[in-house]
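J.: Take this sequence and fold it.
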Amino acid sequence: MPRLTLRKVNAFTTGGVAATGNPAAVCLLDAALLGSMPDSLRQSIAADIGLSETAYVEPLDAASSPGPDVFKQLDTFRLRWFTPAAEVPLCGHATLASAATLFTECGNPAPTLHFHTLSGILSVTRQQHGQQQLLRMSLPLSTATDPLPPQLQPPASCSPAAAAAAAAGNADPADPSGDNAAAFSQLFAESPRLTELLYTALSALPSSAAAVPAAPDGAAAAADKAAWLSHVVQHVGYVAPLKYMLVALQPALQLGRQGLEALALDAVALEAAGSADYMGGLIVSTLPSTGEAGGYDFHSRFFGPWLGVPEDPVTGSAHAVLAPYYAAVLRKQQLFARQCSARGGDVWMDAAAQPGRVLVSGEAAMEQTWEAEY
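T.: Alright, predicted model coming up:
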């Protein structure tokens, strides 16, 4: 049975405070350990640890890279991520946590680390941002413009407006008025499974906040739920490779950070309203309310009960989806955002520095190191 050294690292912290951000477990696997770490054991360990992700870092060529010093000497590694339920194709915060472990715990002097992953090669560079030491990741840019999955599509006999909205989301997210708003309203009216999924997620929005209309009762007719959603939702988009759905709330609701933090979503009900066949995560986002402090460009939360993650505290991969959307909405490429989970965290983005990529940056703080035998 292998004896492993595991580290808990908080990524995307607020001001470097360890109790904020998103915790990930990081496990470094040298040549001596790789032979005793089948995928089934990696998954079992991730489930036992119970964090949203456990990252496994290993040399690309274990045979030619013996010994524990490999993690100090090399700048290129293989990286895999496991939730408590499954291996996932992309995880930003566990990538940040892995780089922080190599830089700070292993003393790796490389200016940039490169990770071979299921989403291609991801690079992480140290970056000074004023008084803050950030880690900057280059992630694949993911535009939420894929067709909705077949299970959430309206019927073939639907209206042209609903079909257009389901096929590619809002063609111009910077202009959600007029025909675009009408198309989403029609989509909700004609796609009952999508309506039920979004109603389940959003019906707990605080109706006491500003202009949020009270949600209809859960037993209400689908048409009533669809009508309510048309007042609450500005945009719906889908990223097929990640199975992520992006929902942007109407700015007129004036929810801001406080309102989004107050969303008391039922993750069990949300899981039942969708399926892991087509849902990997639901991103709910909003603009700041008028006069809100903090300097943030937008706020978000991420829910992934279909992969064993009821809510992810801060999600790097989600910001590779959010960045291009809000870059279009706000007409700016450098963005600063807050993910409004209970732990919360800050994320910096550059949507234009590299073609087809998003630079996603944040702080990281080491919290705990322990050994365990599996």
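J.: use CA for all of it now, contacts and neighbours both
T.: OK.
J.: from what I can see residue 26 touches residue 51, true?
T.: No - the criterion here is Cα atoms under 8 Å, and residue 26 misses it with residue 51 at 10.6 Å.
J.: neighbour-wise, which of the two wins?
T.: Using other Cα atoms under 10 Å, the more surrounded residue of residue 26 and residue 51 is residue 26, with 26 against 19.
J.: Pull the residues that contact the helix or strand hosting the more buried one.
T.: Using DSSP states H and E, residue 26 sits within strand 22-28. Contacting residues not belonging to strand 22-28 are listed as 4-13, 49, 51-58, 71, 93-94, 97-98, 101, 312-315, 343-345 [Cα atoms under 8 Å, 6 or more residues apart in numbering].
J.: Where strands are concerned, which of those count?
T.: Within the contacts of strand 22-28, membership in strands is found for 4-13, 54-58, 312, 345, as judged by DSSP state E.
J.: Look up how far residue 198 lies from the closest residue to residue 341 other than its chain neighbours.
T.: Distances taken as Cα to Cα, 6 or more residues apart in numbering place residue 313 nearest to residue 341, at 5.2 Å, with adjacent residues excluded. As judged by Cα to Cα, to the nearest Å, residue 313 and residue 198 stand 20 Å apart.
J.: For the comparison step, fold the sequence that follows:
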Amino acid sequence: MRTHIYHVDAFTNELFKGNPAAIVKLKKWLDEDLMLKIAQENNLSETAFIAPIADQLHIRWFTPTTEVDLCGHATLAAAHILFTHEDFEGDQVFFQSKSGTLKVYNNFENLTLDFPADTIQAIKELPELMKLDAQHVVKEVYKGKTDLMFVLDKQKDIEEYLPNLALIRQLNCRGLIITAPGENTDFVSRFFGPQTGINEDPVTGSAHTTLTPFWADRLKKNKLTAAQLSKRGGNLTCELKGDRVFIGGTCQTYFKGELFI
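T.: Sure thing, here's the model as predicted:
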């Protein structure tokens, strides 16, 4: 089998920044074990596979170690290659996924994900994790559908945080979000997911389904700007509309090739 494979940097207008994803276009699903092996070979935080099934486009995401239920940056990247390289007609694409129907809109300046908003709740059952280190004390802890979220005081706390990956790996969740008010954006964040083979994710679109409703309520505004402060970094626009979160960004294609299986 030969099929197209793409490498795309998502949530950035510059190559070598944002979050890289591999996109594999299929005519039908491969065995899960083979898709995982492809993701391991790519060795990126996510590889997205897209395939037409019963006249609908379906999408699945694999880290180098496991399949995940939702991935924002790889969905944005998948829409980017359809609009830019695959002659997709129209200004919106619908993906069927394990997290329901996901929409991506193309306004020709950026792409916008239409994702379900996360439901979060405050928790206090993690006293051993309330202290990140001697300088940074967590005052609020929340749990969403898949992730835990720690709220810190200021952007500098997010920038300086050195994760204890061994401790984070013990958490019963997909990963850990840390967040604080931003200096030049409404909020900033970082994301750590050693449980799924991603020590630190460069830009995590799906985490913003948790971050957006939290900060929309905290700041009393529904349109927000965000930055993820990883080494590569990335910028997003976020909007809360009812039970949906709209996450906007741009993508850059690094390469297009052929996959030989």
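J.: any idea whether the residue mapped onto residue 245 of the second structure from the first structure is helix, strand or coil?
T.: Correspondence of residue 245 of the second structure to the first structure, assessed by TM-score structural alignment: residue 358. Under DSSP: H, G, I helix; E, B strand; the rest coil, residue 358 of the first structure falls in the strand class.
J.: my guess is residue 358 of the first structure meets residue 320, correct?
T.: Yes - when contacts are counted by Cα under 8 Å, residue 358 of the first structure is listed as touching residue 320 (5.8 Å).
J.: Give the residues shared as contacts by these two.
T.: Residues within reach of residue 358 of the first structure and of residue 320 at once, by Cα under 8 Å, 6+ apart, are 139, 140, 141.
J.: Next, format these as JSON lines and append neighbour count, secondary structure and distance to residue 222 of the first structure.
T.: Output for those, formatted as JSON lines (neighbours: other Cα atoms under 10 Å; DSSP: H, G, I helix; E, B strand; the rest coil; distance: Cα to Cα, whole Å):
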{"residue": "139", "neighbour count": "26", "secondary structure": "strand", "distance to residue 222 of the first structure": "38"}
{"residue": "140", "neighbour count": "20", "secondary structure": "strand", "distance to residue 222 of the first structure": "37"}
{"residue": "141", "neighbour count": "21", "secondary structure": "coil", "distance to residue 222 of the first structure": "35"}
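J.: Reformat those as a markdown table; add distance to residue 374 of the first structure.
T.: Listed next are these as a markdown table, based on distance: Cα to Cα, whole Å:
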| residue | distance to residue 374 of the first structure |
| --- | --- |
| 139 | 32 |
| 140 | 34 |
| 141 | 37 |
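J.: Number of residues surrounding residue 38 of the first structure?
T.: Residue 38 of the first structure has 9 neighbouring residues, counting by other Cα under 10 Å.
J.: What does it correspond to in the second structure?
T.: By TM-score structural alignment, residue 38 of the first structure lines up with residue 31 in the second structure.
J.: distance of its match from residue 63 of the second structure?
T.: For residue 31 of the second structure, the distance to residue 63 of the second structure equals 15 Å [Cα to Cα].
J.: Could I get the full set of helices for the stretch 251-374 of the first structure?
T.: 256-261, 267-273, 316-330 (DSSP state H, counting those that start in this stretch).
J.: Now do the shortest one: which elements does it pack against?
T.: What that stands for is helix 256-261 of the first structure. Applying 3 or more Cα pairs under 8 Å, 6 or more residues apart in numbering; DSSP states H and E, one finds that helix 256-261 of the first structure makes contact with strand 281-286, strand 298-304.
J.: looking at those, which is closest to residue 352 of the first structure?
T.: Nearest to residue 352 of the first structure among those is strand 298-304 (17.6 Å), distances taken as Cα to Cα.
J.: Which stretch of the second structure is that closest one matched to in the alignment?
T.: Going by TM-score structural alignment: strand 298-304 of the first structure matches residues 187-193.
J.: That stretch vs the first structure, average distance?
T.: In the superposition with the first structure, the average deviation recorded for stretch 187-193 of the second structure is 0.4 Å (mean Cα distance after the TM-score superposition for the first structure).
J.: which residues touch that stretch?
T.: By Cα under 8 Å, 6+ apart, the list of residues contacting stretch 187-193 of the second structure reads 155, 158, 163, 165, 168-169, 174-182, 198-204, 207, 215, 224-230.
J.: Distance of the equivalent of residue 67 of the second structure over in the first structure relative to residue 215 of the first structure?
T.: Residue correspondence to the first structure (TM-score structural alignment): residue 67 of the second structure is matched to residue 87. In this view, residue 87 of the first structure and residue 215 of the first structure are 36 Å apart by Cα to Cα.
J.: Tell me which residues touch the match of residue 245 of the second structure, please.
T.: 138, 139, 140, 141, 320, 323, 349, 350, 351, 352.
J.: list the contacts for the third one?
T.: Contact criterion Cα under 8 Å, 6+ apart gives 119, 320, 356, 357, 358 as the residues in contact with residue 140 of the first structure.
J.: Could you do the first one as well?
T.: Contact criterion Cα under 8 Å, 6+ apart gives 122, 123, 124, 357, 358, 359, 360 as the residues in contact with residue 138 of the first structure.
J.: Give the aligned equivalent of residue 181 of the second structure in the first structure.
T.: By TM-score structural alignment, residue 181 of the second structure lines up with residue 287 in the first structure.
J.: ok, back up a step: report the mean distance between the strand holding residue 26 of the first structure and its aligned residues in the second structure.
T.: Mean deviation for strand 22-28 of the first structure: 0.3 Å (mean Cα distance after the TM-score superposition for the first structure).
J.: Tell me which helix or strand comes right after that strand.
T.: Defined by DSSP H and E, the subsequent element after strand 22-28 of the first structure is helix 31-34.
J.: Good, we can wrap up now.
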